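# this one's sequence-less:
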């Protein structure tokens, strides 16, 4: 009977360890696409090539705000935009990083930017890292976007971003106890149960002892 009880308790302890370990693997992953069109102003220039600015793109259901720096000299196939961004939020919240530029420029037969749309490609990246109570750094939220699109001869942008959003389960903000701690606690509990059983066992009466 005692052996069966120990087996049941060990099975329960194993289930508890598995539950704590599985929590750390739970996360929500979303994948979706957003498309935008519009002009990226090139107004505030330091030397006619380097620009800085801020612009918000909107598609009716989402917004994308760019706080950008840009190098633009299209006749030499130079077009690079980089900086920070926010999605559906303001400057008071953390910002991600982005960059995009002309993709695969052809130095032999370059397209004429005055008549041809130029392909662009780039990426967006943001990561929210939290310090857990045990001192470890964990990624709680991250987003990554791949941009592909075109820059028209009129400097109009049209692009699509394929987003992948990772959100960790909030329950994992509380770190699971180490498996060695759980196992050791289980052994201590079983030893305590055995000790209690031993103390509660009836003692042999001295009167029945024969010398």
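Now that the structure is in, tell me what you want to look at. What you are looking at is a predicted structure, and each value in this text was computed from that prediction instead of being measured. Numbers count the residues shown, from 1 in each chain.
# C-alpha from now on. contacts and neighbour counts both.
Fine.
# so which helix or strand takes in the most centrally placed residue in the chain?
Nearest to the geometric centre of the chain sits residue 142, at 2.4 Å (CA atoms, centre = their mean). Per DSSP states H and E: residue 142 is located in strand 137-151.
# in that strand, what's buried?
140-151 (16 or more other CA atoms under 10 Å).
# list the helices and strands that strand packs on?
strand 118-131, strand 156-168 (3 or more CA pairs under 8 Å, 6 or more residues apart in numbering; DSSP states H and E).
# in the first one, what counts as buried?
By neighbour count, with 16+ other CA under 10 Å as the criterion, the buried positions of strand 118-131 are 118-127.
# same question, the shortest one
If you call a residue buried by 16+ other CA under 10 Å, then strand 156-168 has these buried ones: 157-168.
# go on, stretch 93-111?
95-103, 105.
# then stretch 54-67?
Those would be 56-57, 63-67, for stretch 54-67 by 16+ other CA under 10 Å.
# could you do stretch 14-26 as well?
17, 20-21, 23-24.
# for those, which one is nearest residue 113?
Set against residue 113, the nearest of these by CA to CA is residue 24 (50.7 Å).
# what about the residue lying closest to the closest one once chain neighbours are set aside, which SS state?
Residue nearest to residue 24 in three dimensions, not counting chain neighbours: residue 172, with 5.6 Å by CA to CA, 6 or more residues apart in numbering. Secondary structure, DSSP: H, G, I helix; E, B strand; the rest coil: residue 172 is helix.
# and here's the other structure:
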């Protein structure tokens, strides 16, 4: 009987004093547009920036683009995604996708045929309590995309996003939790005394 009460009190304490509530949202967006080559850094190495819009969200990118004419194509840089409720900054990369790693697609060889690309996005933002230094809220946005690259410049991309937001509370037990735990200890002590008599 005492073991059952102990387990019940422990379960109640864990439920009441949960340290974080996480909210996870999955959604998909489709972006399309040109990756401009604004600055020539070196042969086959460019820099640029492009804004993509999908409904009420904007994906702004600043990137380095490596396209050396031998089949190598790689985009990597930073992004900012904004909508009505979020504004997050992170990193991304886009590369050619091939089922056969020994025979990758060559966007230079057949420029009129779109080639498949694969994309990864990641952003993380933490809000810290200046008084305690504890993280009070953390937002993580990750995305995986697949799309087509035409003429080595025009990209159409579908991105599957996962947005996770967690609110944390103080690690100091709240008074009701402390009261519940103390009451449970008194009950266990009382039951032991009662059992002895």
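Yep, it's here. Quantities reported herein were computed from a predicted structural model and do not represent experimental measurements.
# re the thing from before, out of the buried residues of strand 118-131 of the first structure, the closest to residue 73 of the first structure would be?
Using CA to CA, the buried residues of strand 118-131 of the first structure come closest to residue 73 of the first structure at residue 118, 12.7 Å.
# what does the closest one correspond to in the second structure?
Counting by TM-score structural alignment, residue 118 of the first structure lines up with residue 115 in the second structure.
# likewise residue 20 of the first structure?
So residue 20 of the first structure corresponds to residue 17, using TM-score structural alignment.
# alignment lookup: the residue nearest to the centre of the first structure to the second structure.
So residue 142 of the first structure corresponds to residue 140, using TM-score structural alignment.
# then residue 177 of the first structure?
In the second structure, residue 177 of the first structure lands on residue 173 (TM-score structural alignment).
# ok, now how distant is its match from residue 180 of the second structure?
11 Å (CA to CA, to the nearest Å).
# ok, now residue 104 of the second structure?
Residue 104 of the second structure is 63 Å from residue 180 of the second structure, by CA to CA.
# residue ranges of the strands in the first structure, please?
27-39, 44-45, 50-58, 63-73, 78-87, 96-102, 118-131, 137-151, 156-168 (DSSP state E).
# packing partners for the fifth one?
What that stands for is strand 78-87 of the first structure. strand 63-73, strand 96-102.
# which residue sits closest to residue 42 of the first structure in space, ignoring its chain neighbours?
residue 51 is the one closest to residue 42 of the first structure (CA to CA, 6+ apart), at 6.0 Å.
# can you pull the contacts of the counterpart of the one you found in the second structure?
Correspondence of residue 51 of the first structure to the second structure, assessed by TM-score structural alignment: residue 46. By CA atoms under 8 Å, 6 or more residues apart in numbering, the contact list for residue 46 of the second structure reads 37-40, 64-66.
# apply 7 Å and report the result again.
37, 39-40, 64-66 (CA atoms under 7 Å, 6 or more residues apart in numbering).
# tell me which residues touch the corresponding residue of the first structure for residue 57 of the second structure, please.
Using TM-score structural alignment, the equivalent of residue 57 of the second structure in the first structure is residue 62. Contact partners of residue 62 of the first structure, counting by CA under 7 Å, 6+ apart, are residue 88.
# again, 10 Å this time
34-36, 87-89 (CA atoms under 10 Å, 6 or more residues apart in numbering).
# again, but for residue 62 of the second structure
Residue 62 of the second structure neighbours (CA under 10 Å, 6+ apart): 35, 47-51, 75-80, 91-92.
# and which of those residues is nearest residue 196 of the second structure?
Distances from residue 196 of the second structure to the contacts of residue 62 of the second structure, taken by CA to CA, are shortest for residue 91, at 65.8 Å.
# to which residue of the first structure is the closest one aligned?
Aligned partner of residue 91 of the second structure by TM-score structural alignment: residue 97.
# and the closest residue to residue 76 of the second structure other than its chain neighbours, what is it in contact with?
Nearest residue to residue 76 of the second structure in three dimensions, chain neighbours excluded: residue 93, at 4.1 Å (CA to CA, 6+ apart). Residues near residue 93 of the second structure by CA under 10 Å, 6+ apart: 63-65, 74-79, 118-122.
# next, format those as JSON lines and append distance to residue 191 of the second structure.
As requested, those are exported to JSON lines (distance: CA to CA, whole Å):
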{"residue": "63", "distance to residue 191 of the second structure": "68"}
{"residue": "64", "distance to residue 191 of the second structure": "71"}
{"residue": "65", "distance to residue 191 of the second structure": "72"}
{"residue": "74", "distance to residue 191 of the second structure": "70"}
{"residue": "75", "distance to residue 191 of the second structure": "68"}
{"residue": "76", "distance to residue 191 of the second structure": "66"}
{"residue": "77", "distance to residue 191 of the second structure": "65"}
{"residue": "78", "distance to residue 191 of the second structure": "62"}
{"residue": "79", "distance to residue 191 of the second structure": "62"}
{"residue": "118", "distance to residue 191 of the second structure": "64"}
{"residue": "119", "distance to residue 191 of the second structure": "62"}
{"residue": "120", "distance to residue 191 of the second structure": "59"}
{"residue": "121", "distance to residue 191 of the second structure": "57"}
{"residue": "122", "distance to residue 191 of the second structure": "54"}
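# which of the residues you listed sits closest to residue 10 of the second structure?
For these, the nearest to residue 10 of the second structure is residue 122 (37.4 Å; CA to CA).
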